[in-house]
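Novice: Show me how the following folds:
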Amino acid sequence: MRRLWLAASVLAVSTAAFAQAPKPAPLAELSRAVTIPYEQFTLPNGLRVIVSTDRKAPVVAVSVWYNVGSKMEPAGKTGYAHLFEHLMFNGSENAPGDFFAPLQQIGATDVNGTTWFDRTNYFETVPTPALERTLFLESDRMGHFLGALTEKNLKNQIGVVQNEKRQGDNQPFGLVEYAQIKALIPPNHPYGHSTIGSMADLDAASLEDVKGWFRQHYGPNNAVLVLAGDIDVPTARTLVTKYFGDIPRGPQQGPVAVSVPTPPKRVDEVMKDRVATPRIYRTWIVPGLNDPDSVPLDIAATVLGGLSSSRLDNALVRGDKSAVKVSTELQQFAQLSFFEVQVDCAPGVDPAEEGRKLDALIADYIAKGPTADEVLRAATRDVAGRTSAVESVGGFGGKAVTLAEGALYSNDAGFYKKQLAAYAAATPEQVRAAMQKWLTRPMHALLVEPGPRGAYEESKSVASKPSTFAPAFYHKPGEAPVTFKPATAVDRSKLPPVGTIADLKFPAVAHAKLSNGIELVYAQRTATPTTRIVVSFDAGVAADTYDTLGRQSLTLSLLDEGTATRSSEQIAEEQERLGANLSVGNSADRSSVSLFALSPNLQPSVDLLADVLRNPKFDPAEVERLRKQQLVSIVSEMTQPGGLAQRTLAPILYGANHPYGRPTSGLGDAAVVEKLGRDQLVAFHRAWFRPEKATIFVVSDRPLAEVRAVLDRALGDWRGTGAPGVKAFNVAPPAPRSRIVLVDRPDSPQSLIYGGVVTSLKGTDELVPYNAANDVLGGNFLSRLNTDIRETKGWSYGVNGSFRRALEAVPYIVSAPVQADRTGDSLAAMQADMRAFLTTQGITPEEKERTINGFVRELPGSFETSGDVLSGMQNNVLYKRPDDYYSTVASRYRALTAPQMDQAIRSVLDPSKMVWVVVGDAKQVKPQLDRLGMPVEVKTAPQQTSQGEK
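Specialist: The predicted structure is shown next:
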């Protein structure tokens, strides 16, 4: 692909047209633009099929939604729906072994499954020529599963699910959901227990129990299949009928009777947890998404605490600064929802007084309702979010998800259109009436404050006796359970062939310059009327010096918190009216300011972007407010296993003075942040956020000439002042010294093992052979490390190893959250796996074929959306690669041999030089680590800041 340069003079257009910024496009017009064409049909066995044709990429999203979630679970069987989500990835009768193996072979992306109260779904996006094989696999686990279900698989996946539960529970605030459900919903209510289930019920699950669960719920008449992408209805009907048509109907799942419970009185509760600052919750149970009050309640939540300019932000965060963070969310489910308010108190604030203040603000809001402008801004945000989401055909929120949700929850695949119309037509009166109806009922008032957790009985497997309970909907006493005996209409003795999958054709990339020389890197994508812009600066966490750790992050966070002409609140409100979103981000090597804009509102959105880039005010009051927030974030990071591990490992690997030897989050050191003055932030902005350090990346449905003209009007006369910043990469990392550093985090039900070593690689090196080899070692679900620790031993929810690409010294990092009583065994097993892989047990022919096929065939699905393309463009510039890199990388993967892959990774990775950080309960973990024959250093996890400190 040739590199296109368009000179400024060629693209120059009159700026007279931009003299007056246009008003935002009408909301009704924006909402009508969100359209998903689809057709549907139903097989004789009851399977509902929805087809949406989208030819923008040669991929098809396959999404199977089963009408089974935790609300169907009877007492004694909690967690079954989620357990089955795991089990159905373990293979079927005619496709034994993990489903991830054949899916990787065909280049599937967005492969996952999820479970919640209302549903279980499985989804993947596959190259079009691999669709038939994918439908074979999905139909096989729907109609030919029970014969592959073994006691061994069951026990293994019970262990995996229990470790997933421990991993979630081990996080700060990880026990809140249990308290909310217990306080608000009766235990015998369908929504009266968490989806993850209880340790006791999982331990008690027998093979016959779970087989009965499958027979009841996983028939085709209880499912919706969505195909979205490069597919048409005739092709879909032929293939779906071929592979799913012979599966007999299962028992008909009747509707689940669900009421919206009302607690008899307000429930006040206080919990202690390993948290940085007190958090106040206010939670109500309200109706589900099909209720006419659902949209007004969602708008109510957005106005109260969901917008950047929300009522609570303006009153508590920007106003009296008694809170460092607020949020309000309507968690919508099919038959009821949770209306939840969160307030994180600022240091030194009395949470009881803050709670009373919060209740008064909410009461006033319920009584008076929102303004018309607030309703408009909230509704516009929803429409903008949906516009962005439906660009993708699959994944967690694309076209397939939208259509499946409508079909399963509302019996209408086009339900999203009714929701959009409701948002566009919403009035303040509707919102106020909905709040007065539902939010004047008793709620759960929870305070989580810093302190040691109480006894936590769910932290370990309790090895209950097997259950003999058989609910009536499995089968009547004395009757044989329903069994499936499909009449095989297709040859299931072998997988269908995969057609020729064409190599990726990365979109044409054009280059231009603004009048001041800023390079503009552009690609056009017309799937949605949106524009994504990233202004990337050569700064990042590495731009901080040892004595200014956190300055980059604080500077970055202040950019959109006030300019010379706009207040923080005005910036927030303007984004919301435009349906735009400004965000900031950083990596080790770059700092960025990003804009998502609805293209009809592109010019005013870019004007706002330019103002925050060029004219940040760094108002002293805002500096103090954001400083307080960053200090709380630092403490919060040190309450999390991952945050503790990263903060511990980075300075060990690189040395404290190296640009990479600091916390990867960029939050920095509390003692430094406490003393940073406004002048230091202004100086950092001048040195690093300047035109000559900037590159602008754009993916838009609008042509380059138009985009460049809009950007040049706003940024073309921008000039830097003073000397640019310079990074200190002349500091060498210390010589590696292998050891274990144990960070004592008392009462942790899980340990996080986090190992690393600095390699000789640089980010500008061609990492294809190293990443391909690591895919076998640690980079994939099927990797040696994950297969051993998760799938074979069941000690972890997931293990990962990867080369963390950075411009200079690239590290290799292994991350493994494991159950506490298996910490030493897990570390020993991973070390053994790595030694074997890097010496005598290299890559097998099957692993090599699977890995190379996966990397090559997944490329089209990896660049489906404008956001994907935007990331690829940034990587190409950062790592000094040609614009057509992704179009040519397939040939480099195909050229690799297994010996070349082995040689590559063995030349840069030596496990005997790795440092292992373990975050866990020292009294339980240290004896295990002492047996491994390595030096063990023990550090105490930092204590959270007390409420009296600043």
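
Novice: make it CA atoms for all contacts and neighbour counts henceforth
Specialist: Noted.

Novice: any idea where the strands of the stretch 851-950 of the chain begin and end?
Specialist: If DSSP state E, counting those that start in this stretch is used as the criterion, the strands of the stretch 851-950 of the chain fall at 915-920, 936-940.

Novice: can you check the stretch 51-200 of the chain too?
Specialist: Counting by DSSP E, counting those that start in this stretch, residue ranges of the strands within the stretch 51-200 of the chain are 59-66, 91-92, 95-96, 109-115, 120-127.

Novice: Nearest to A25 among these would be which one?
Specialist: Closest of the strands of the stretch 51-200 of the chain to A25 is strand 59-66, at 31.5 Å (criterion: Cα to Cα).

Novice: Other residues contacting that closest one?
Specialist: The list of residues contacting strand 59-66 from outside it, by Cα atoms under 8 Å, 6 or more residues apart in numbering, reads 119-128, 131, 134, 138, 217-218, 222-231, 393-395, 400-401, 404, 408, 860-861.

Novice: Determine which stretch of the strands of the stretch 51-200 of the chain is the most buried.
Specialist: Taking mean count of other Cα atoms under 10 Å as the contact definition, the stretch among these with the greatest mean neighbour count is strand 59-66, which reaches a mean of 28.

Novice: ok now that one, how far from the chain's centre?
Specialist: With Cα atoms, centre = their mean, to the nearest Å as the basis, strand 59-66 stands 19 Å off its chain's centre.

Novice: one more to put side by side:
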Amino acid sequence: MSIDRLARRASLALLGSLLAGCASYANPTPAAPSATAATPPPANGAARAAGFDIPYRQHILANGLTLIVHEDHKAPIVAVNVWYHVGSKDEPDGLHGFAHLFEHLMFNGSEHYNDEFFRPLEAVGASKMNGTTWFDRTNYFENVPTSALDMTLWLESDRMGHLLGAVDQAWLDEQREVVLNEKRQRENQPYGLVDDLIARETYPAGHPYSWTSIGSEKDLKAASLADVKQWFQDHYGAANATLVIAGDVDTDEVIKKVERYFGDIEPGPTLARRSQWVAKMSGSKRSSIQDRVPQARLVQVWNIPGFCERDTNLLQIAGEVLAGGKNSRLFQRLVYNERLATSVSADVGPFEIGSQFQIDTMVAAGVDVAKVEAAIEQELQRFLTDGPTDAELERIKVQQEGAFVRSLERIDGFTGKSSTLAQYQVYCGTPDHYKTEMRWVFDSTPAQVRDVARQWLSDGRFTLDVQPFPDLAPAATGADRSKLPAVSEAPALKLPPLQRTTLSNGLTVLLAERHEVPVVQATLLVDAGYSADAGVAPGTAKMTLDMLDEGTATMDALAIAGRAEDLSATLLSTANADAALIGINALKSRLAPSLDLFADVLLHPSFPEAELARLKQQRLAAIQQEKSQPVGILTRLYPQLLYGSGHAYSNPRSGNGTEASVSALTRDELQRFYARWVRPDNAQLLVVGDTTLAEIKPLLEARLAGWRAPADAKPTKNLDTVALPSKPRVFLVNKTGAAQTLVSALLLAPPKSDADDVAVMVANNTLGGLFLSRLNMNLREDKHWSYGASSQLGSARGQRPFLAYAPVQTDKTAESIREIDRELRAITGRKPITAEELKLAASNIVVGLPGDNETAGEVAGSYLNILQFGLPDSYYNDLVPAIEALTPDQATAALKRYLQPDALTWVIVGDLSKIEAPVRKLKLGEVQVLDVDGKPLR
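Specialist: I've put the predicted structure just below:
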């Protein structure tokens, strides 16, 4: 449950995130099937737009509920997505935060199922499940196996039509505290006050966007039960809702089911819709604040038309030209050439009655913000004078096309097809308004984009300068409501089998065919990763991988990025703890030239000095950001505390390294690291997507045959087993002024390949892996001290970290530590896992497997896990019988072997002036105070 911060159109997401998925794609210009296929020429705008479609059928119930059904039969799952046309903009004075509060209340149960809604949904393996609140709407969504559709519709209809009888004062008090903890958690992050300030300063008093969706603490505390019930009666009727069902369903059957479950719900009162209120600003307005942040930030905002307007879509194109990638104008000048900033973006925040255009810049350390602002102004005025070039505009259109193709696989409520159809229905009045948007985009000319930008960006700007504090600077009969509908047997996971072959250079190639969407993903898995940093400077592995697309023997960084954009291909070069990943995601129609690009980046990296200097600047800024956030501090410190010096896993978990190590890195060190680790006898190439072994092997052979392993032996890593501490340890880290304390308990567990892995994975769901887990129900739902508490078991080839953690109210720090410790001891002692808990924890994994492997990328992720951790090919298909055979005693015994409370390492990040004394009084173990770099202070 969350405030929706993904509503802004991110780079290349005008059609990507908002049009996330479709059922059919007509490639207008397929490339010839040749290893030397050229980039196909663009079709005209109307033809390009005509190739996209999300087939649907719309049905309006007698009570006004809008039903939209889309069939997608590639996986045995179905997305259920309910959008209520009510958000924070509909809140009158004195009720700010009610939309968000009610989003939480509606998860607590209803008249006929008075329990947590997560309980039955998690039990049937629901995935991609959440609820979000934004300015204009509230939504609830989940992907479930097709066998659980009736149950899910029953639940969604029960909270729509039968909620208020279950809402009482205890519910209100509980969820009010949860919401307030969410508000504190957000405000405890760096730049956590920025959104609220922008809302107040860019809109006039009384404008419905002049306050944020998170709400007012004063109003939330003053909310009465009568206020809450009246809010629901006014806004949550059937006629104010849109229900989208997308997936492996029959449309006629879905309509019958929806009539049965939703048809007897009251329509609700008639609501007046607010008209467009852009509130365009005039002149220039400024504000400057100081915050506990690691680097200065410059945000510039203009008010522009609403979500469904043509000008808003063309302004998104303007944002892409200005700051949409490496070849964008502001990135080239601020980040790439002059090194004035570590990042810059320009995009549209699309709201219903008026949107915002925003340029957001993270200023490099030691740089005068005024100099950055002057450079932005020069580039902006140049754009307003000349507009985009033909090449810039065409590149963006190709990327939009590629984003749409890659969205074909998703049906979920985050960015999938169900979200797309619901969003356009609610905001624009028709589910297929995206087609109009595509025509606007594909038919746009440089002059049109320039003219729209002139109209909206020439005047009326708000500028916010965020500076670090000095001490931190750098008609139906109705459904049976007596019980939940039964869930039939869940569909089994069926991953495509792995096929294997070997290239002439000895490189193993593995293929999993997926022909539903014209996309191919190739990923080289190298046995390296952050653990290969041992013996070299921390951060070397990550920097080496980040530098791969910064230059080759024939192309510089901008040329590489430009070629990828021209092909609508996505290059991958990154690392995790155990592996380096180098790959490309390509459109089938452009597979051959995309593989040319992949091979050039893989085989001929040049590690240019200028790019290294730029990335070092960005990496140093990222380290400072980590050291300013509680979770970042934790993940930087715990590897050293758990593994000790010299171990392959002892460096910061992010792989970023330290300021000293990054500052000293040289090009020669990166080249040596790459030559030592990235070699065909130390790697495997996984291909997933729309190809065959007969097709892909010759393409790979033609490009990689000359890549040979060196004569010296493959390198090794120190993954020795580390003994657990003999007694608990406590480490405190100060974060002055923190509104919350991050409490964490950690220890080392056996590797992912351990025989008890499956049992512990299930057991951890009971402890802290689900919403209904013991930790979360205790600290969030029962005590209301935290927005969320959980436990995680990492994945690694060697010993892996186990972590239980929660951000909690500062004044409840000691009490929260005591509760976490109690829960950890109870589950392995006096309160073992019950049969009911095991059933829920197991079902969530088993039934969710198909939904977790919906897309080619998710299938690739599953097989990369298998390859990386040395698991059998059938690991995921074998999970079901392995989990179903577990008993509660076996799950408890396995967890007890992993979880040893007397060997815990506690890391607690908060305001020590308020929490140190209470923590010491707990006498958990020896207490030591560290700085953010892990150096002892006392």
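
Novice: Quick check: TM-score for this pair?
Specialist: Overall, the chain-to-chain superposition scores 0.93 on the TM-score scale (TM-score structural alignment, normalised by the length of the second structure); 898 aligned residues with a Cα RMSD of 2.0 Å.

Novice: follow-up on the earlier one: TSV please, covering the strands of the stretch 851-950 of the first structure and showing distance to P37 of the first structure and mean neighbour count.
Specialist: Written out in TSV, the entries for the strands of the stretch 851-950 of the first structure read as follows (distance: least, Cα to Cα, whole Å; neighbours: other Cα atoms under 10 Å):
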stretch	distance to P37 of the first structure	mean neighbour count
strand 915-920	50	28
strand 936-940	57	14
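
Novice: Tell me who's in contact with V393 of the first structure.
Specialist: 54, 60-61, 125, 228-229, 399-400.

Novice: Go again with 7 Å.
Specialist: Taking Cα atoms under 7 Å, 6 or more residues apart in numbering as the criterion, V393 of the first structure is in contact with 61, 228-229, 399-400.

Novice: Who wins on neighbours among those residues?
Specialist: Greatest neighbour count in those, by other Cα atoms under 10 Å, goes to A61: 33 neighbours.

Novice: Now do the same for it: its match in the second structure.
Specialist: A61 of the first structure maps onto A79 in the second structure, with residues paired by TM-score structural alignment.

Novice: Now do stretch 663-676 of the first structure: which range of the second structure does it align onto?
Specialist: Alignment of stretch 663-676 of the first structure against the second structure: residues 652-665, by TM-score structural alignment.

Novice: how far out from the middle of the chain is that stretch?
Specialist: So, by Cα atoms, centre = their mean, the centroid of stretch 652-665 of the second structure is 24 Å from its chain's centroid.

Novice: what's next to it, contact-wise?
Specialist: Looking at what lies outside stretch 652-665 of the second structure - Cα under 7 Å, 6+ apart - the contacts are 530, 537-539, 542, 616, 619-620, 623, 635-637, 639, 651.

Novice: one more time with 8 Å
Specialist: With Cα under 8 Å, 6+ apart as the contact definition, stretch 652-665 of the second structure has outside contacts at 530, 537-543, 576-577, 616, 619-620, 622-623, 635-640, 651.

Novice: May I see the buried residues of it?
Specialist: Within stretch 652-665 of the second structure, the residues scored as buried using 16 or more other Cα atoms under 10 Å are 652-659, 662, 665.

Novice: These: which two are farthest apart?
Specialist: Checked with Cα to Cα, these reach their widest spread between R653 and L665, with 18.7 Å between them.

Novice: In this structure E329 of the first structure contacts I299, no?
Specialist: No. Assessed by Cα atoms under 8 Å, E329 of the first structure is found out of contact with I299, at 9.5 Å.

Novice: For the two, indicate the residue with more neighbours.
Specialist: It is I299, of E329 of the first structure and I299, that has more neighbours when counted by other Cα under 10 Å, with 29 against 21.

Novice: how much space between the equivalent of that one over in the second structure and S328 of the second structure?
Specialist: Alignment of I299 of the first structure against the second structure is given by TM-score structural alignment, with I317 as its counterpart. Counting by Cα to Cα, to the nearest Å, the gap from I317 of the second structure to S328 of the second structure is 11 Å.

Novice: and M873 of the first structure, what does it touch?
Specialist: Neighbouring residues of M873 of the first structure by Cα under 8 Å, 6+ apart: 521, 697, 883.

Novice: Which member of the residues you listed is positioned nearest A445 of the first structure?
Specialist: Taking Cα to Cα as the measure, F697 is the one of the contacts of M873 of the first structure closest to A445 of the first structure, at 45.5 Å.

Novice: Name the helix or strand for that closest one, please.
Specialist: strand 694-700 (DSSP states H and E).

Novice: can you list the residues that contact that strand?
Specialist: Contacts for strand 694-700 of the first structure (Cα under 8 Å, 6+ apart): 518-526, 529-538, 599, 866-867, 869-870, 873-874.

Novice: whereabouts in the second structure does that strand align?
Specialist: Mapped onto the second structure with TM-score structural alignment as the criterion, strand 694-700 of the first structure occupies residues 683-689.

Novice: The first structure: which residue goes with Y191 of the second structure?
Specialist: Checking with TM-score structural alignment, Y191 of the second structure has F173 as its match.

Novice: That match is in contact with A276, isn't it?
Specialist: No. Look at F173 of the first structure against A276 with Cα under 8 Å: they stay out of range, at 10.4 Å.

Novice: Settle it for me: which of these two has more neighbours?
Specialist: More neighbours sit around A276 than around the other of F173 of the first structure and A276, counting by other Cα under 10 Å; the figures are 29 against 17.

Novice: Quick one: map the more buried one onto the second structure.
Specialist: Residue correspondence to the second structure (TM-score structural alignment): A276 of the first structure is matched to P294.

Novice: Go through the contacts of V393 of the first structure and flag which are in helices.
Specialist: 399-400 (DSSP state H).

Novice: JSON lines for the contacts of V393 of the first structure, including distance to L559 of the first structure?
Specialist: As requested, the contacts of V393 of the first structure are arranged in JSON lines below (distance: Cα to Cα, whole Å):
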{"residue": "A61", "distance to L559 of the first structure": "38"}
{"residue": "A228", "distance to L559 of the first structure": "40"}
{"residue": "G229", "distance to L559 of the first structure": "39"}
{"residue": "K399", "distance to L559 of the first structure": "34"}
{"residue": "A400", "distance to L559 of the first structure": "37"}
